[in-house]
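give me a 3D structure for the following:
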Amino acid sequence: MADEKVVIGSETKYPLNGILTTPNETKKLFPAVVLVHGSGPNNMDEKIGNNYPFKDLAEGLSEKGIAVLRYDKRTFVYGKEMRKDTGISVKEETIEDAILAADFLRKDSRIDSNKIFIVGHSLGGMLAPRIDSEGGNFAGIIILGGSPRKLEEIMMDQNNDVLNSLNKFLKMIAKKQIAALSSKFGNIYNLSDEEAKSTLVLGKYVRAYYFKEMGEHPSIQYLKEMDKPVFILQGDKDFQVSVQKDYNGYKNLLGDMPNVTFKLYPNLNHLFMPSVYGEILKAKKEYKVAQRVDKQVINDISDWILSI
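Predicted coordinates for the structure are as follows:
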């Protein structure tokens, strides 16, 4: 296994450092994956607390003969200057760089250009079908802890989960804040693009346009029209997406499609690591515990890729 430092988008305004991890074998062309981050400004290892899920995936998959490309997310490196852009969407934040990463792999003579896959985690999993459609052109799609729902629906559920675990006094305060957020979210699709770009919904920088643009490209539409292989995985102790609404949501919408495979893992959290506290209110504490991505998950992903 070798780690090579690379740059994704070296010709663009936003070059990003990355690592290409390649297997030891050199006799044949490798299949390869592009790792696409969840929400927030993540580094190439997708460091969350004391955990490094993308590093684990890169090491684990390359041991199985699969090359893995990971890179810093654009908002991780250029977040400050990007804040000024009122029209920022998932396209600039995630999609463009994932397509550049796929193109980068296609130019590598060691890699089988017909066997390049996308592994999207969380928000990256929600965007993976769109990334594929807009130029990624992958051999298959792997969705880790994703959702067929709109991002704002998931966020409202997360807020309500927090609300339900608060004491009475805090509940009163939080209820008002959540109601205000709910009414902002409820109005997003009534706004024109220009209005959405000037409407703040979260903090000082997150505007309605970010949610509107993403919501107008629902991932489930891409998946329903897709005949390439799709693998959907989730941990049953994931408190950031729901087994009932997200994992089963995918199953209800796509379960009859022969190209889609599903797997639910007992006692794994959103990072596909063993559950510690299992509740959203203790998310920070949960991710402070240093762990590794479960070996079975890595085995299942590599077996699935190598079977295609």
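
when you work out contacts or count neighbours from here on, use the C-alpha atoms and nothing else.
Will do.

now the strands for the stretch 151-300 of the chain?
200-202, 206-207, 230-235, 260-265 (DSSP state E, counting those that start in this stretch).

other SSEs contacting the first one?
Of the remaining helices and strands, those touching strand 200-202 by 3 or more Cα pairs under 8 Å, 6 or more residues apart in numbering; DSSP states H and E are helix 168-187, strand 206-207.

list the helices and strands the longest one packs on?
So the one you mean is helix 168-187. helix 151-164, strand 200-202.

tell me which residue is most central in the protein.
Taking Cα atoms, centre = their mean, the centroid of the chain lies closest to Gly124, which sits 2.1 Å from it.

regarding the protein, what is its longest strand?
In the chain, with assignment by DSSP state E, the single longest strand is strand 111-121.

got the contact list for the helix or strand following it?
Using DSSP states H and E, the helix or strand that follows strand 111-121 in sequence is helix 123-131. Helix 123-131 is contacted from outside by 36-39, 94-96, 98-99, 118-120, 141-148, 217, 219, 222-223, using Cα atoms under 8 Å, 6 or more residues apart in numbering.

next step: the residues you listed restricted to strands.
Those of those lying in strands (DSSP E): Val36, Ile118, Val119, Gly120, Ile141, Ile142, Ile143, Leu144.

for the last one, the count of nearby residues, please.
Using other Cα atoms under 10 Å, Leu144 has 25 other residues around it.

next up, the contacts around it.
Leu144 neighbours (Cα under 8 Å, 6+ apart): Val119, Gly120, His121, Ser122, Gly125, Ile232, Leu233, Gln234.

change it to 6 Å
If you count contacts by Cα atoms under 6 Å, 6 or more residues apart in numbering, Leu144 has them with His121, Gly125, Leu233, Gln234.

gap between it and Ser109?
Separation of Leu144 from Ser109 (Cα to Cα, to the nearest Å) stands at 28 Å.

rewinding a little: and the strands of the stretch 151-300 of the chain, which is most packed in?
Ranked by mean neighbour count under mean count of other Cα atoms under 10 Å, the strands of the stretch 151-300 of the chain are led by strand 230-235, which reaches a mean of 23.

now for that strand, which elements pack on it?
If contacts are counted by 3 or more Cα pairs under 6 Å, 6 or more residues apart in numbering; DSSP states H and E, strand 230-235 sits against strand 140-144, strand 260-265.

what angle separates the first one from strand 230-235?
To tie it back to what came earlier, the one meant is strand 140-144. Taking axes from the mean of the first three to the mean of the last three Cα atoms, to 10 degrees, strand 140-144 and strand 230-235 form an angle of 10 degrees between their directions.

work out the gap between strand 140-144 and the centre of the chain.
Its chain's C-alpha centre and that of strand 140-144 lie 10 Å apart, by Cα atoms, centre = their mean, to the nearest Å.

re earlier: in CSV: the helices and strands packed on helix 168-187, plus distance to Phe30.
Formatted as CSV, the helices and strands packed on helix 168-187 follow (distance: least, Cα to Cα, whole Å):
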stretch, distance to Phe30
helix 151-164, 34
strand 200-202, 43
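
one more to put side by side:
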Amino acid sequence: MKSIFSHVICLAVLLALQPLAEAGPVKDHAGRWLGDLKTPGGRTLRLGAELFTRADGSAWASVASPDQDAIDIPVTSIEENGDTIELTLPFAALTLTWAKDHFKGVWKQGEAPLAFELRKVGDFPMKVRPQTPKAPFPYKNEALAISTADGVTLGATLSIPHGVTRPNVVVLVAGSGPATRDGHGDAHRPFAVLADHLARRGIAVLRYDKRGVARSTGNFEKHTLADLIDDLDGVVRTLKARNEFNHLGLVGHSEGSPIAAAVAARHPESVGFVVSLAGVGLPGLDALVLQDWIWAKDRGASPAEADWAMAYARKFYEVVLAHTEPGARVAALKALYDGLRPAEQDRIRKLEMNQGTLSLAWAQKPFLRASLQADPSADWRAVRCPVLALNGALDHQVPAKENLRGIVAALNAGGNRRVESDILPSLNHAFQTAVTGREDEYGKIDETLSPVALERIVQFAQQQR
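Reported below is the predicted structural model:
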């Protein structure tokens, strides 16, 4: 419920030459800046910003909160005015004004602006997990800029193993949420870990920032599932145009799994294999309702309360589907809530059923409505290449049994018999070895990715000849 499926807080061409960002405070003071923000409650919170040039050469920035294990928090807009930079986020704003050798910052979230100073740092102070890749690397990392059909430029990293002629190559496709190419979350970098593991075993890997995140242009808040499919389509076309790899595979996590299926169905001549990790195999509405049922149980709901929560969630999403205009959608949802008995409203608050996809903020996003309308089974039926589908037994966001059954059934219905599937014991949605599988456990686990899962993925990618 905090996100749709992920646990995180067109002709494509390689752009060989990017326009340089014009002079301004972002370009003049590029790098990471960090300061101590004193909150109204008396707590000091480290808050920072990174100023950089995006893949298309334009000036941009992101926000970081190291004490909350969050970096690359995407901004929705940036405005440079003299020595001042205005950064706008969906929930706040940060103003930076240059003052000789540092920035004076003003954080605006709520009624009272909070002033603090930011000074340059080499890197943000983040916890380092044991599996985070460390040099030396037996592969080359190449920065790419990939253009998509609607003019978005994706920032990407292509890792090519040394000494391997025409290796297989895989593209890592992130789940929902503002994912960077490394998949930052809770100080973990799962896509960096997976890319490193694959490249060390002779598999080339491309990973990219989602549109509107980090070095990629575009607007993350306004994207739809179709946009993400088109983005991956552009990545695949770019790799095929290089003509230096053997088989091309797609490795999609969570929502990235049906995105991979859609592109594999669209380009059977280009995509040689697919790996689905915590993949979604149910229609969008059913998948979200099932997730909300588990969410309620995790928050102490009795069986009867969990069933009630599931029914309420379905009504909420049916309202979202019934109204194309966001304003009418919100009005109808408010009427739905006002029509509940006081005890039912209390139950919603108790079970936190007014957060994430069941919030009014999410209800206004085009992405939620498009996701509710999605049915990945049609794309899975059209996938003809070899598929490895893995789900974790302790996944509370994409329940393994129901979703894996849906994926395999659709593949078989389409006549695909080159399918391997497995439910891996003790693994959560993030493919960590877990105890409960709940979302609040992710950051408490030092393991980024289970060695068992890593080995299954590598062996499958190596087997494709």
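
what's the TM-score for these two chains?
Scored against TM-score structural alignment, normalised by the length of structure 1, the superposed chains reach a TM-score of 0.82; 294 aligned residues with a Cα RMSD of 3.2 Å.

tell me the counterpart of the residue nearest to the centre of structure 1 in structure 2.
For Gly124 of structure 1, the aligned residue in structure 2 is Gly256 (criterion: TM-score structural alignment).

against Leu228 of structure 2, how distant is that match?
For Gly256 of structure 2, the distance to Leu228 of structure 2 - Cα to Cα - is 9 Å.

tell me where structure 2 has helices.
Assigned by DSSP state H, the helices in structure 2 fall at 25-28, 190-200, 225-242, 256-266, 284-298, 303-322, 326-338, 342-350, 360-363, 366-373, 377-381, 400-413, 451-463.

nearest to Arg438 of structure 2, out of those helices?
Taking Cα to Cα, helix 284-298 is the member of the helices of structure 2 nearest to Arg438 of structure 2, at 7.4 Å.

give me the mean distance between that closest one and structure 1.
Averaged over the aligned pairs, helix 284-298 of structure 2 sits 2.4 Å from structure 1 after superposition, using mean Cα distance after the TM-score superposition for structure 1.

go ahead and name everything in contact with that helix.
Residues contacting helix 284-298 of structure 2 (Cα under 6 Å, 6+ apart): Ala306, Met310, Ala313, Leu351, Ser371, Leu372, Gln373, Ala374, Asp375, Gln397.

most neighbours, which of those?
Top of the contacts of helix 284-298 of structure 2 by neighbour count (other Cα under 10 Å): Gln397, with 29 neighbours.

ok, so what distance separates the alignment partner in structure 1 of it from Lys171 of structure 1?
Under the alignment (TM-score structural alignment), Gln397 of structure 2 pairs with Gln240 of structure 1. Gln240 of structure 1 sits 20 Å away from Lys171 of structure 1, going by Cα to Cα.

same check, this time on Asn269 of structure 1
Using Cα to Cα, Asn269 of structure 1 is found at 26 Å from Lys171 of structure 1.

quick one: which of the two has more around it?
Comparing Asn269 of structure 1 with Lys171 by neighbour count (other Cα under 10 Å), the higher total belongs to Asn269, at 26 against 15.

hmm, that one is touching Gly235, no?
Yes. Counting by Cα atoms under 6 Å, Asn269 of structure 1 does reach Gly235; the two are 5.3 Å apart.

that older thread, out of the helices and strands packed on helix 168-187 of structure 1, which gets nearest to Gln291 of structure 1?
Using Cα to Cα and comparing these, the one that lies nearest Gln291 of structure 1 is helix 151-164, at 23.4 Å.

how about that closest one, aligned to which bit of structure 2?
With TM-score structural alignment as the criterion, helix 151-164 of structure 1 aligns to 284-297.

next one: the matching stretch to chain centre, how far?
That offset, for stretch 284-297 of structure 2, works out to 19 Å (Cα atoms, centre = their mean).

cool, stretch 236-251 of structure 2 as well?
22 Å.

cool, stretch 380-389 of structure 2 as well?
Counting by Cα atoms, centre = their mean, stretch 380-389 of structure 2 is centred 22 Å from the centre of its parent chain.

run through who's touching that stretch.
Residues contacting stretch 380-389 of structure 2 (Cα under 6 Å, 6+ apart): 261, 265, 272-276, 410-411, 414, 416, 418-421.

measure Glu244 of structure 2 to Arg166 of structure 2 for me?
On the measure of Cα to Cα, Glu244 of structure 2 and Arg166 of structure 2 end up 5 Å apart.

and the counterpart of Ile99 of structure 1 in structure 2, how many neighbours?
Aligning on TM-score structural alignment places Ile99 of structure 1 opposite Asp233 in structure 2. Neighbours of Asp233 of structure 2 under the rule other Cα under 10 Å: 23.

quick one: the closest residue to Asp233 of structure 2 other than its chain neighbours and Pro161 of structure 2, what's the gap?
Computed as Cα to Cα, 6 or more residues apart in numbering, the closest residue to Asp233 of structure 2 that is not its neighbour in sequence is Val263, at 6.0 Å. Distance from Val263 of structure 2 to Pro161 of structure 2, counting by Cα to Cα: 25 Å.

residue in structure 1 matching Tyr442 of structure 2?
Match for Tyr442 of structure 2 (TM-score structural alignment): Glu286.

and for His188 of structure 2?
Using TM-score structural alignment, His188 of structure 2 pairs with Asn51 in structure 1.

residue contacts, that match?
Neighbour list for Asn51 of structure 1: Ala290 [criterion: Cα under 6 Å, 6+ apart].

hang on, isn't Arg207 of structure 1 packed against Thr199?
Yes. Counting by Cα under 6 Å, Thr199 is a contact partner of Arg207 of structure 1 at 5.5 Å.

mind listing what's buried in stretch 396-414 of structure 2?
396-400, 403-404, 406-412, 414 (16 or more other Cα atoms under 10 Å).

figure out how far it is from the centre of its chain.
21 Å.

skipping adjacent residues, who's closest to Ser159 of structure 2 in space?
Leaving aside its sequence neighbours, Ser159 of structure 2 sits nearest to Asn141 (Cα to Cα, 6+ apart; 4.5 Å).

which position in structure 1 pairs with that neighbour?
Checking TM-score structural alignment: Asn141 of structure 2 goes with Asp3.

so that match is in contact with Asn24, correct?
No. Under the criterion of Cα under 6 Å, Asp3 of structure 1 makes no contact with Asn24, lying 10.6 Å away.

more neighbours, the two?
More crowded of Asp3 of structure 1 and Asn24, by other Cα under 10 Å: Asp3, with 17 against 14.

gap between Glu221 of structure 2 and Leu51 of structure 2?
Distance from Glu221 of structure 2 to Leu51 of structure 2, by Cα to Cα: 20 Å.
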